[in-house]
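K.L.:
Here's my sequence, what's the structure:
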Amino acid sequence: MDLTGKKILVFGVLTETSMGYKIAESASEQGADIILANAPGTASNIMKRISSRLPNKPVDCLSADITKPDDLAALALSIGAHWDSLDGVVHAVAFAPQDALGGNFLKTPFDSVAKAMEVSAFSLKGLVASLLPLLEKAPRASVVSLTFNAQVAWPVYDWMGPTKAALESINRYLAKELGPRGIRVNAVDSGPITTMAGKSIPGFDKLATLWPERAPLGWDTSDAKPVADVVAFLLSDSSRAITGQVIHVDGGFTAVGA
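P.N.:
Down below sits the predicted model:
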């Protein structure tokens, strides 16, 4: 696997334990040139502080509200000022209001569901569409998002479950639309990793204990590198014939019933 010379945007870098950071780290180790992006404000400021810890200095650190078309258009212009094409996009973005999580499924108001869907699922389409002119100029562009097994219902995950199901469906539709343009679109279903996002879900720690117990290969909830390395593979030309897929990186948890 080699990403030398690949130009990749990673959207959703926060702390050093975040999936976005670990993906940027893995891609950088493989030789990619990286631009980081996150929401304006505190998230962007943290991202800029930790960006210097990556193996290679990012080309830039940008901010954009991923739900606002004007912000995404400005993001595309900023990337275009550095690069005339874009080889890869990583969508590591997820958010749900607290009343959409933690066992509140029947009481969650639509406004909260809509916000979770907008930020965590629909934003994938918005981000990709805004960057399409740059992606089309790359010989083999790749888009990768992050999901959590949406084939079953989970305790405490509540409306993030339907949101991830929507993300996986959008992943397939984007693959259908963009395949003829030479752009691959895939998602990675990660086993639970202890990140700030995971900690924001009430009861997440209890849910996460299932993986080390049941995954045939075992599972370390503190180690995001196996997931990040698979994302790097999907960004590489080694995955040039893979699109529209959800790749499970969970120690084999989804392969067993009990």
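K.L.:
okay, CA-based contacts and neighbour counts for the rest of this
P.N.:
Fine.
K.L.:
where exactly do the helices run in the stretch 51-200 of the chain?
P.N.:
69-82, 110-117, 123-135, 160-178, 196-199 (DSSP state H, counting those that start in this stretch).
K.L.:
For the longest one, enumerate the helices and strands it packs against.
P.N.:
When you say that, I think you mean helix 160-178. helix 110-117, helix 123-135, strand 141-147, strand 183-190 (3 or more Cα pairs under 8 Å, 6 or more residues apart in numbering; DSSP states H and E).
K.L.:
picking that back up, please convert the helices of the stretch 51-200 of the chain to CSV, extending it with distance to Pro226 and mean neighbour count.
P.N.:
Converted to CSV, the helices of the stretch 51-200 of the chain look like this (distance: least, Cα to Cα, whole Å; neighbours: other Cα atoms under 10 Å):
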stretch, distance to Pro226, mean neighbour count
helix 69-82, 28, 16
helix 110-117, 27, 17
helix 123-135, 23, 20
helix 160-178, 20, 21
helix 196-199, 17, 15
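K.L.:
do you know which of those lies nearest Ala258?
P.N.:
Across the helices of the stretch 51-200 of the chain, Ala258 has its closest neighbour in helix 160-178 (20.9 Å, Cα to Cα).
K.L.:
That closest one to helix 110-117, inter-axis angle?
P.N.:
For helix 160-178 against helix 110-117, the angle by axes from the mean of the first three to the mean of the last three Cα atoms, to 10 degrees is 50 degrees.
K.L.:
which other residues reach helix 160-178?
P.N.:
Helix 160-178 is contacted by residues 96, 100-101, 116-117, 120-122, 124-125, 145, 147-151, 153-154, 183-187, 243-246 when judged by Cα atoms under 8 Å, 6 or more residues apart in numbering.
K.L.:
on that earlier part again, export the helices and strands packed on helix 160-178 to CSV and append columns for distance to Asp65.
P.N.:
As requested, those are arranged in CSV below (distance: least, Cα to Cα, whole Å):
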stretch, distance to Asp65
helix 110-117, 13
helix 123-135, 10
strand 141-147, 17
strand 183-190, 22
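K.L.:
now the other sequence, so there's something to compare against:
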Amino acid sequence: MDKPLSGKNALVFGIANKWSIAWAIAKAWHEAGANLIIGYQGERLKKSVEDLLSELSGENPPLAYPCDVTDEDQIIQFFSKTREHFPKIHILLHSIAFAPKEALEKNFYETSRQDFLKTFEISVYSLLALAREAKALFSDGGSILTLSYYGSEKVISNYKIMGPAKAALESAVRYLAYELGKDGIRVNALSPGPINTLAARGITGFTKFLKECASKSPLGKNTEASDVASAALFLAKDESRAITGQTIYIDCGYSIMGF
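P.N.:
Sure thing, here's the model as predicted:
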């Protein structure tokens, strides 16, 4: 069986449960031969993540360590533990986003300062924080990936504060791609269509929107997590060496449609 990522070391942030896009990507990278270390958000998710990782077989079972991206000390400790196992890394997935429930229920203009700052800290600044610590471990260059959404450039009525946050995230991708390019590090965002994850179900009217996207997309269907994993696998491989600073849509064509 072909193992295009054999010998590659990957860090994955953002696995919460079996529906997570990050989990689909982690599985694809593992099956392609990558060695994985997972960063999970606190003790609450520890057992869930460990149970999922137990499903992955192979000579090098994935490792998992806590990494609260709002805590600089935990980020530093995570990368200290990473260095104990990996002398260098080749791939990093940032699949982290959060907005307080209140911010998703109010009008956007009613967003509080506290909720705005918390959303941007976790959903955007965390990419910078992880990239900064990871930079020294990308001694042979490599690929950093994050996840965005179409609400970054068009208004999705119930997406609220997350739209501006994803817009900022995509801008951060471009600036990181520019600054890290001299070190051979590529930075890209994947922008999937709506996927039936646990987090997405928290958005009002999501089920209706899911059906609408399927009916209007050129391919007449919704995106699956496995579709995103396939794109993430390509961007982790050397064949994607000339792609950086991009937001790549994986939405069955929905984003190209006008009225």
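K.L.:
Quick check: TM-score for this pair?
P.N.:
Aligned and superposed, the two chains score 0.95 in TM-score terms (TM-score structural alignment, normalised by the length of structure 1); 255 aligned residues with a Cα RMSD of 1.4 Å.
K.L.:
closest to Ser52 of structure 1 out of the helices of the stretch 51-200 of structure 1?
P.N.:
Using Cα to Cα, the nearest of those to Ser52 of structure 1 is helix 69-82, at 18.7 Å.
K.L.:
List the contacts of His248 of structure 1.
P.N.:
Taking Cα under 8 Å, 6+ apart as the test, what His248 of structure 1 contacts is 188-191, 254.
K.L.:
So which of the helices and strands packed on helix 160-178 of structure 1 is nearest Gly88 of structure 1?
P.N.:
Per Cα to Cα, nearest to Gly88 of structure 1 of those: strand 141-147, 4.7 Å.
K.L.:
ok, back up a step: please produce CSV containing the contacts of His248 of structure 1, extended by neighbour count and distance to Lys68 of structure 1.
P.N.:
Shown next, in CSV, are the contacts of His248 of structure 1 (neighbours: other Cα atoms under 10 Å; distance: Cα to Cα, whole Å):
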residue, neighbour count, distance to Lys68 of structure 1
Val188, 23, 25
Asp189, 21, 26
Ser190, 22, 27
Gly191, 25, 30
Thr254, 18, 35
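K.L.:
circling back: which one of the helices of the stretch 51-200 of structure 1 lies nearest to Ser236 of structure 1?
P.N.:
Distance to Ser236 of structure 1, taken as Cα to Cα, is lowest for helix 123-135 among those, at 14.1 Å.
K.L.:
which non-adjacent residue is nearest the residue mapped onto His85 of structure 2 from structure 1?
P.N.:
Aligned counterpart of His85 of structure 2 in structure 1: His82 (TM-score structural alignment). Closest residue in space to His82 of structure 1, ignoring its immediate chain neighbours: Val59 at 8.0 Å, by Cα to Cα, 6 or more residues apart in numbering.
K.L.:
Contacts for stretch 219-231 of structure 1, please.
P.N.:
The contact list for stretch 219-231 of structure 1 (Cα under 8 Å, 6+ apart) reads 17, 19, 22-23, 26-27, 144, 188, 190-194, 208, 211-212, 249-251.
K.L.:
from those residues, which would you call buried?
P.N.:
Buried by 16 or more other Cα atoms under 10 Å: 17, 19, 22-23, 26-27, 144, 188, 190-194, 208, 211-212, 249-251, out of those.
K.L.:
From Gly41 of structure 1, how far off is the aligned partner of Glu179 of structure 2 in structure 1?
P.N.:
In structure 1, Glu179 of structure 2 lines up with Glu177, judged by TM-score structural alignment. Using Cα to Cα, to the nearest Å, Glu177 of structure 1 is found at 34 Å from Gly41 of structure 1.
K.L.:
For the residue most central in space within structure 1, which residues are in contact?
P.N.:
Centroid-nearest residue in structure 1, with Cα atoms, centre = their mean: Ala92, separated by 2.5 Å. By Cα under 8 Å, 6+ apart, Ala92 of structure 1 lies in contact with 10-13, 19-20, 145-146.
K.L.:
Those in helices, which ones?
P.N.:
Among those, the residues falling in helices (DSSP state H) are 19-20.
K.L.:
ok, of the contacts of Ala92 of structure 1, which one's closest to Phe105 of structure 1?
P.N.:
Nearest member of those to Phe105 of structure 1, counting by Cα to Cα, is Leu146, at 22.2 Å.
K.L.:
can you pull the contacts of the spatially closest residue to the closest one that is not a sequence neighbour?
P.N.:
Of all residues not flanking Leu146 of structure 1 in the chain, Val188 sits nearest, at 5.0 Å (Cα to Cα, 6+ apart). Going by Cα under 8 Å, 6+ apart, Val188 of structure 1 touches 144-147, 227, 230-231, 246-249.
K.L.:
Apart from its neighbours in sequence, what residue is nearest the counterpart of Gly20 of structure 1 in structure 2?
P.N.:
Per TM-score structural alignment, the equivalent position to Gly20 of structure 1 in structure 2 is Ala22. Residue nearest to Ala22 of structure 2 in three dimensions, not counting chain neighbours: Ile15, with 5.2 Å by Cα to Cα, 6+ apart.
K.L.:
ok, that neighbour - how many residues close by?
P.N.:
Ile15 of structure 2 has 25 neighbouring residues, counting by other Cα atoms under 10 Å.
K.L.:
returning to that earlier point: relative to Trp211 of structure 1, how far out is the residue nearest to His82 of structure 1?
P.N.:
Taken as Cα to Cα, the span from Val59 of structure 1 to Trp211 of structure 1 is 37 Å.
K.L.:
Same question for Thr195 of structure 1.
P.N.:
16 Å.
K.L.:
likewise Gln245 of structure 1?
P.N.:
Gln245 of structure 1 sits 22 Å away from Trp211 of structure 1, taking Cα to Cα as the criterion.
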